[in-house]
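Visitor: got a sequence here, can you build the structure:
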Amino acid sequence: MQLKQDFFEQLPEFYSQVFPLGISNPHWLAWSQDAADLINIDAPSEALLQGLSANAAVDGASYYAQVYSGHQFGGYSPQLGDGRSIILGEALGPQGAWDVALKGGGPTPYSRHGDGRAVMRSAVREFLVSEALHHLHVPTTRALAVIGSDLPVWRETQETAAITVRLAKSHIRFGHFEYFCHSERGAPDKLTQLLNFTIKQHYPELSCDAAGYKAWFTRVVANTAKMIAHWQAKGFAHGVMNTDNMSILGDSFDFGPFAFLDTFKEDFICNHSDPEGRYAFGQQPGIGLWNLQRLAQALSPIIPSDDLVAALNQYQVVLVQEYLTLMRAKFGLVVGDSTEAQDNLDLELMGGFTRLMERNQLDYTNTWRRFGSVDPNANTSALRDDFIDVNGFDTWYQAYQQRLGKVVDVAQWQAERNQVNPKYILRNYLAQEAIVAVEEGNLTPLHELQQVLKNPFNEQAEFAHLAKRPPDWGQGLIMSCSS
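Guide: Model prediction:
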């Protein structure tokens, strides 16, 4: 693993150097070769295990924790920072450089009296969701590995520490710009320095001047909108959309009490610490814009307000168009030149279907997967039997067939639906079952689940039980932020 240190060398006031603390009896719990290929690692090794568990130095690593601030549940926190994540540097690979971070590597100056550790259950969940989202074609950070240990840590009860090795094209967050927007911290000079670095590293086709800044912020708005459109189409609830958890690249980032929808609920809350539903599933598009507005405020010392507003005005446009593209693929709808009238009709058709799903308490993923067995030319649909409100479904289905038109090759149409509507998602109860098995010393369920999630659109008949609706205890699990 070849490391470079652009952030460390060019932005010395944007982090604190801190060395991780090793964990006892380190051992591989999970490994993603797909992620390893991104940074030219052929296979896990004992030397790599010792280095990534912080029991030995990694060649070329600088070890630092970044400082930033952010809006958490709507309130501004003036200083946050990497409380349990320590970055080694940027690893070179065939597709560019990736930050390598040890999440759970011990305390940093930003731990706020915490121990800087991650517990095994949260480390496994972060690993699984990072890789699951990637294979669902959702923009995301990646996870190279989970390293377990016998080091005891205390949360509600005694647990064991683990480290998730995270890969990110960048760890720069909205909160970085919020931290340096205050005059006592050197704004606008520090803001300009950070912005120029971000553009040169991640948007090199843009210039570091007024025109480039406007184009850059427009790109950030668009990338964020596209990411959230993917969340809504895939039924993914992030759970903690604080501005310090928002990537400047529009990648899904910092996973805590996330969940994929089981039974469809627009107001589904996956975070035990969010009883008012600020970050409920259906609120995510609005929160994305709110977070971008906070970023715009932070950038106002160096980017004219007219440019910021113009970019923000594109958020809904991009979000809707990306969502329409994704959902039309799920429904099998074809559109030529998209018009506002056609878009509105399609949005109403889509909304009608999700409202039917909610009223009939249907499983989000499994209902979409059923489109792969639908004959769209038939007078009745195989989907009809899933609905209690058959009259409501029949009315919707007639409108859907009228919009769809005659399908010439039904088999091809069905196959295409199965290429965009996954059979397998990371259901919370499956993650929990894998975690319990790991606690008992059995890694097989975890590795099988990882393998299934690598191919979410394939039938994988031997694992069909992993596509079933959750049992009663696993339906709509709400998780805590504890890790």
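Visitor: contacts and neighbour counts: CA atoms only from here.
Guide: Noted.
Visitor: what is the longest helix belonging to the chain packed up against?
Guide: Counting by DSSP state H, the longest helix found in the chain is helix 210-234. The contact analysis (3 or more Cα pairs under 8 Å, 6 or more residues apart in numbering; DSSP states H and E) places helix 210-234 against helix 284-299, helix 305-312, helix 315-331.
Visitor: Asp42 against Ala36, yeah?
Guide: Yes. With contact defined as Cα atoms under 8 Å, Asp42 counts as touching Ala36 (6.9 Å).
Visitor: more neighbours, these two?
Guide: Ala36 (20 against 10; other Cα atoms under 10 Å).
Visitor: quick revisit: how about residues contacting the next helix or strand after the longest helix of the chain?
Guide: Per DSSP states H and E, the first helix or strand lying C-terminal to helix 210-234 is strand 236-237. Residues from elsewhere that reach strand 236-237 (Cα atoms under 8 Å, 6 or more residues apart in numbering): Trp231, Phe258, Ala259, Phe260, Leu261, Ile269, Cys270, Ala280, Phe281, Gln284.
Visitor: do the same with stretch 60-72
Guide: Counting by Cα under 8 Å, 6+ apart, 2-5, 8, 14-20, 76-83, 85-89, 108-110, 173-180, 242-244 sit against stretch 60-72.
Visitor: one more, for comparison:
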Amino acid sequence: MFPFDNSYARLPEHFFRPVLPAPVAAPRLIRFNSELADELGLTLDAGDEDRLAAIFSGNSVPVGAMPLAMAYSGHQFGQFNPQLGDGRAILLGEVVDRQGRRRDIQLKGAGPTPFSRRGDGRAALGPVLREYIVSEAMYALGIPTTRALAAVATGEAVYRETPLPGAVFTRVAASHIRVGTFQYFASRDDQEGVRALADHVIARHYPELADAAKPYLALLQAVASRQAALIARWMAIGFIHGVMNTDNMTVSGETIDFGPCAFLDEYDPKKVFSWIDQRGRYAYANQPGIGQWNMARLAECLLPLLAETEDKAVEEANAVLVEFGRVFQERWLSAFRDKLGLVGEQDGDLELVNDLLAQMHDSEADFTVTFRALGQAVEEAGEGGFTALFTDRPRLSQWLARWRQRLGQDRDASAIRSAMEGVNPAVIPRNHRIEEAIQAGLSGDYGPFEALLAALERPYEERSEFAAYRIPPEREERVTRTFCGT
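Guide: So this is what the prediction gives:
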């Protein structure tokens, strides 16, 4: 049923705590991702909803699973907490999928663990629906991400400010190893633990580095490069993670933990949605800097492994952090060149992008709609929808003239537009649509949840049946605050 091969469970015993899911009263399947299950090599009957509900609620532990809670630390909004760990998540085990990739299967909300810190280890339905929607949307958008395998209602209430319906989410990841996992051992001066974890990460995620002259420095470089590229892709679709704590940054380079995340409606580089981010630490424009800061924390953990002397180790770590900035800027500008339909590299491209973003900000233009409409403006006859989004038309006209000159006169307009529509989505998981799906789900109606997932399956296509999902919210529909859900 599950071809488990649990490599993390074979690490030293202080890396985790064995724990079984706590049974729930009346599990009921909300959704099962049969396509992903097939990709993972799982042999499950998609029609046997009672059996699926039992497995993915934690009521029935599959043969071969070795359920455990992982130990980790983390900087949360800049403050270090040495003892975090999986407080409401249980790793069932690992499988090697049909493409030979090792994947974790984890239950979120399956009951208390030794790391729960007096919490109940449960999850409310709303955050489970949010994570299912956004993780699958990110996958469809082509962004490295954890995936959603199943969502199950528990038939029990969880108690936060008010009683809420409970649910369990099944997450699939390349691994759940975080920057905070390294911090757990480094903060305890457990250098052997750091080394064992680094060796495991190299073997699992970066096997090509095993024979490098300096494998641990190469590991730091590889993780930093993946994170820089990932954040550049977030920025290109207007994604705001919301809680870029070090325990929410994977070493595999996947997006993980979709708590108070959100997508830009109107473009604002200082935009914050998360209610707990009162000072804007994780605002849209701050994400690259925070990514670099998190990589500095990983570098601190690896310093004893990087070089024979501390001074040399610091020098090499600092070089990696500088390179993070260069890689991010290169990937960011490349992504926005693609969004503007530009081919090759020319002086002035950065200014062209930044000038457009500045005008979008001044006009409160919708991020997704603007870039999608720009493809139609390749030909002057189709620029009406684009120019209508801006308030300063003379200023925009000057920009359009510069942009068309940069595109070149000898390129095929339809080819340019097609290329632009391949990177500028028509549909994203709009915050108000997610909230609509959650509120309906809380009332027992999963129709809006299913409809939104269907609309997000092919986000770069303009399918007429999902035209309503391309429309930005009215001002009174805008979601201005999102919540972590823990």
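Visitor: now the longest helix of the first structure on the second structure. Mean distance?
Guide: With mean Cα distance after the TM-score superposition for the first structure, helix 210-234 of the first structure departs from the second structure by a mean of 0.9 Å once superposed.
Visitor: on that earlier part again, ok, which of the helices and strands packed on helix 210-234 of the first structure comes nearest Ala464 of the first structure?
Guide: helix 315-331 (20.9 Å; Cα to Cα).
Visitor: just tell me the aligned range of that closest one in the second structure.
Guide: Following TM-score structural alignment, the aligned partner range for helix 315-331 of the first structure in the second structure is 324-340.
Visitor: which of the residues in that stretch are buried?
Guide: 324-325, 327-329, 331-340 (16 or more other Cα atoms under 10 Å).
Visitor: could you do stretch 465-473 of the second structure as well?
Guide: Phe466, Tyr469, Arg470, Pro472, Pro473.
Visitor: same check on stretch 35-53 of the second structure?
Guide: Across stretch 35-53 of the second structure, burial judged by 16+ other Cα under 10 Å covers Leu36, Ala37, Leu40, Gly41, Leu42, Glu49, Arg51, Leu52, Ala53.
Visitor: please tell me how far the first one sits from Val96 of the second structure.
Guide: According to Cα to Cα, to the nearest Å, Leu36 of the second structure and Val96 of the second structure sit 13 Å apart.
Visitor: same check, this time on the fourth one
Guide: Plainly put, Gly41 of the second structure is 8 Å away from Val96 of the second structure if you go by Cα to Cα.
Visitor: what does the fifth one give?
Guide: Separation of Leu42 of the second structure from Val96 of the second structure (Cα to Cα) stands at 10 Å.
Visitor: quickly list what's touching both of those two.
Guide: Common contact partners of Leu42 of the second structure and Val96 (Cα under 8 Å, 6+ apart): Pro3.
Visitor: so which residues of the stretch 351-483 of the first structure form helices?
Guide: Assigned by DSSP state H, counting those that start in this stretch, the stretch 351-483 of the first structure shows helices spanning 364-369, 390-404, 410-418, 428-439, 444-454.
Visitor: so which elements touch the second one?
Guide: Helix 390-404 of the first structure is packed against helix 340-359, with contacts defined by 3+ Cα pairs under 8 Å, 6+ apart.
Visitor: the helix it packs on: how far from the chain's middle?
Guide: Distance of helix 340-359 of the first structure from the chain centroid (Cα atoms, centre = their mean, to the nearest Å) equals 25 Å.
Visitor: give me the contact list for that helix.
Guide: 263-266, 324, 327, 363-364, 392-393, 396, 399-400.
Visitor: which of those residues tops the neighbour count?
Guide: Phe264 (24 neighbours).
Visitor: show me what contacts the aligned residue in the second structure for it?
Guide: Phe264 of the first structure maps onto Tyr267 in the second structure, with residues paired by TM-score structural alignment. By Cα under 8 Å, 6+ apart, the contact list for Tyr267 of the second structure reads Leu357, Met360, His361, Glu364, Ala365, Asp366, Phe367.
Visitor: pretty sure the last one sits against Ala236.
Guide: Just to be clear, that refers to Phe367 of the second structure. No. Counting by Cα under 8 Å, Phe367 of the second structure stays clear of Ala236, with 9.6 Å between them.
Visitor: gap between Ile90 of the second structure and Ala71 of the second structure?
Guide: The gap separating Ile90 of the second structure from Ala71 of the second structure is 11 Å, by Cα to Cα.
Visitor: then Ser135 of the second structure?
Guide: Ser135 of the second structure sits 24 Å away from Ala71 of the second structure, going by Cα to Cα.
Visitor: kindly report the same for Gly325 of the second structure.
Guide: Counting by Cα to Cα, the gap from Gly325 of the second structure to Ala71 of the second structure is 30 Å.
Visitor: what is the burial count for the equivalent of Tyr424 of the first structure over in the second structure?
Guide: In the second structure, Tyr424 of the first structure lines up with Val427, judged by TM-score structural alignment. Neighbourhood size, Val427 of the second structure [other Cα under 10 Å]: 28.
Visitor: repeat that for Ala89 of the second structure.
Guide: With other Cα under 10 Å as criterion, Ala89 of the second structure counts 29.
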